[in-house]
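Asks: give me a 3D structure for the following:
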Amino acid sequence: MRSRRGAASASTWWTPIPERTRTQLRVGRLVKAHGLKGALKIELYTDEPERRFTAGAEFSLQVPTSSKWHRKTLTMTDFKVFNGNPVGFFEGIDDRSEAETLVKAVLWVEQDATELPTEPDAWYQHQLANLEVWRDGVMVGRIARIDPMPAQDLLVIANGDTEVLLPFVRAFVPTVDLQNGRVEITPPNGLFEDPDPADAEPEPQGAGRRADAAEADADAPAGDEPEVPEADTDADAEPASEADPAKD
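Replies: You can find the predicted model right below:
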């Protein structure tokens, strides 16, 4: 889900197909086995974990075609948080060895393509993908995808042969009009135009004097090279020890 308030959740974009009433949302990834009873740590790709990860929730799996889980689904039996880490339990996954066969699997859920998030001023990525981007009455591109970032998400706008990154915040994207398939933007100056030469940074003062001094030194008579003292070294210094690997 994408929110202009900056809620970050890593996910991929999904191009909507108008005639479809259902789509899929990527909501998480299984990253590591947890404990000995088949639990798995989950990297969340959703702002609504309490809604997506409930007992009985069914997930489609994105795995390599060589995986035993290819074209299969998982059903959740329980969802807990241990030391800040989301952990899921699933039907048929009863030991650590079986859990490890699911590591790196991406979890997808079915979603009504027209449903909006419950959070105000927020949209799902498949609803934003491919929308027209308008500025001052002129179409300047289309939304290619959304890149999640820690502070706020970035709209990646296809503008001809280039891509322009625009923070997805109200100041720059005041209007999202799903009904008409467009967003209105008020980007910073220069984002969609060639930079004005007048805006170029001036050459730092003194640069010319340094060049003149170098030329003067080149014309000076050659002499003995100045002796450069050796830098002190700490022979007793030892490299920092590596941190112990994280454990479950």
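
Asks: when you work out contacts or count neighbours from here on, use the C-alpha atoms and nothing else.
Replies: Will do.

Asks: which stretches of the protein form strands?
Replies: 2-3, 22-34, 39-44, 58-62, 73-82, 85-90, 106-112, 122-123, 132-135, 138-147, 154-159, 162-167, 175-177, 182-184 (DSSP state E).

Asks: show me what the fourth one is packed up against.
Replies: This points to strand 58-62. strand 73-82, strand 106-112 (3 or more C-alpha pairs under 8 Å, 6 or more residues apart in numbering; DSSP states H and E).

Asks: can you give me the buried ones in stretch 183-191?
Replies: Neighbour-count burial for stretch 183-191, with 16 or more other C-alpha atoms under 10 Å as criterion, is recorded at 183-185.

Asks: could I get the residues you listed in a markdown table, plus columns for distance to residue 165?
Replies: Converted to a markdown table, the buried residues of stretch 183-191 look like this (distance: C-alpha to C-alpha, whole Å):
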| residue | distance to residue 165 |
| --- | --- |
| 183 | 14 |
| 184 | 15 |
| 185 | 12 |
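
Asks: and which of these is nearest residue 172?
Replies: Nearest to residue 172 among the buried residues of stretch 183-191 is residue 185, at 5.4 Å by C-alpha to C-alpha.

Asks: grab the nearest non-local neighbour of the closest one.
Replies: residue 173 (4.5 Å; C-alpha to C-alpha, 6 or more residues apart in numbering).

Asks: show the end-to-end separation of stretch 109-126, please.
Replies: One end of stretch 109-126 sits 13 Å from the other (C-alpha to C-alpha, to the nearest Å).

Asks: who's in contact with residue 34?
Replies: 40-41, 87, 96, 248 (C-alpha atoms under 8 Å, 6 or more residues apart in numbering).

Asks: now show me the structure for the sequence below, then we'll compare the two:
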Amino acid sequence: MEKIEIGQIVNTHGLRGELKIKLDTDFANERFKVGNTVFVGDLPLVVHSFRMNKGMALVAFKELLDINLVEKYKGEKVFVNREDIKDDGKGYYFFDLVGCEVIDQHGTSLGIVDEMIDTAANPIMRVNQKILIPFVDAFVKSVDLDQKQIVIEVIEGLL
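Replies: Predicted coordinates:
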């Protein structure tokens, strides 16, 4: 079963077992919906409560409703099963794009997608840790996950 990382526990919050989680997902409300199962490492846990505070998720799990039970999980990564993620109709998710080669309209390789960054305006691909390309239809012409390739149209001033 493939697991997808959705965040990392950075600290505890309060005495009732809430954990402060730095998110690595665009759909925190869906991923941490009360009753959903997520994994801290390989340990399955059921979400008891979820709220956002200063850009971080505050999550408590039914099995761990005490600060003494959760302190040992600081630094751990949080995952979901890939099959638990609903298809959004595109046929891929942003985490699928990391590792893909980006090629311009002339067939020249620009590098590998290191990260997808979600901004208020639009998502951005970070390529080779230095090139930032908006992930919008004006630039992205095709995504082929089988070939691990993304074809973009480069316009003057983009790179």
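
Asks: superposing both, give me the TM-score.
Replies: The TM-score (TM-score structural alignment, normalised by the length of structure 2) is 0.72; 155 aligned residues with a C-alpha RMSD of 3.2 Å.

Asks: just to revisit the earlier point, and of the strands of structure 1, who's closest to residue 215 of structure 1?
Replies: strand 162-167 (42.8 Å).

Asks: and that closest one, what does it pack against?
Replies: Partner elements for strand 162-167 of structure 1 (3+ C-alpha pairs under 8 Å, 6+ apart): strand 154-159.

Asks: quick one, the strand it packs on and strand 138-147 angle?
Replies: Here strand 154-159 of structure 1 runs at an angle of 140 degrees relative to strand 138-147 (axes from the mean of the first three to the mean of the last three C-alpha atoms, to 10 degrees).

Asks: from the rest of the structure, what touches strand 154-159 of structure 1?
Replies: Contacts of strand 154-159 of structure 1 with the rest of the structure, by C-alpha under 8 Å, 6+ apart, involve 133, 140-148, 163-168.

Asks: can you tell me which of these are buried?
Replies: Among the contacts of strand 154-159 of structure 1, those buried by neighbour count (16+ other C-alpha under 10 Å) are 133, 140-148, 163-164, 166-168.

Asks: max-length helix in structure 1?
Replies: Longest helix in structure 1, counting residues (DSSP state H): helix 207-219.

Asks: as JSON lines, the helices and strands packed on strand 58-62 of structure 1 with distance to residue 208 of structure 1 would be great.
Replies: JSON lines is the format used below for those (distance: least, C-alpha to C-alpha, whole Å):
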{"stretch": "strand 73-82", "distance to residue 208 of structure 1": "61"}
{"stretch": "strand 106-112", "distance to residue 208 of structure 1": "57"}
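
Asks: most tightly packed of the strands of structure 1?
Replies: Counting by mean count of other C-alpha atoms under 10 Å, strand 2-3 has the highest mean neighbour count of the strands of structure 1, with a mean of 26.

Asks: kindly check the end-to-end length of stretch 59-74 of structure 1 for me.
Replies: Stretch 59-74 of structure 1 has an end-to-end distance of 5 Å (C-alpha to C-alpha).

Asks: and stretch 118-135 of structure 1, by the same measure?
Replies: Stretch 118-135 of structure 1 has its terminal residues 28 Å apart, counting by C-alpha to C-alpha.

Asks: packing partners of the longest helix of structure 1?
Replies: Using 3+ C-alpha pairs under 8 Å, 6+ apart, helix 207-219 of structure 1 sits against no helix or strand.

Asks: which residues in structure 2 does it match up with?
Replies: Counting by TM-score structural alignment, helix 207-219 of structure 1 pairs with no residue of structure 2.

Asks: and for that helix, what's in contact with it?
Replies: Counting by C-alpha under 8 Å, 6+ apart, no residue sits against helix 207-219 of structure 1.

Asks: quickly check the contacts of strand 154-159 of structure 1 for the two that are furthest apart.
Replies: Spatially, the most separated pair among the contacts of strand 154-159 of structure 1 is 140 and 148, at 21.9 Å (C-alpha to C-alpha).

Asks: quick check: closest non-adjacent residue to the aligned partner of residue 130 of structure 1 in structure 2.
Replies: Alignment note (TM-score structural alignment): residue 130 of structure 1 maps to residue 99 of structure 2. Distance criterion C-alpha to C-alpha, 6+ apart; nearest residue to residue 99 of structure 2, sequence neighbours excluded, is residue 113 at 5.2 Å.

Asks: and the one you found, what is it in contact with?
Replies: Going by C-alpha under 8 Å, 6+ apart, residue 113 of structure 2 touches 97-102, 125-128.

Asks: if we can go back for a sec, with distance to residue 61 of structure 1 added, can I get the contacts of residue 34 of structure 1 in a markdown table?
Replies: Below are the contacts of residue 34 of structure 1 laid out as a markdown table (distance: C-alpha to C-alpha, whole Å):
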| residue | distance to residue 61 of structure 1 |
| --- | --- |
| 40 | 14 |
| 41 | 15 |
| 87 | 17 |
| 96 | 19 |
| 248 | 24 |
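
Asks: out of those, who's nearest residue 56 of structure 1?
Replies: Distance to residue 56 of structure 1, by C-alpha to C-alpha, is smallest for residue 87 among the contacts of residue 34 of structure 1, at 15.1 Å.

Asks: many thanks, have a good one.
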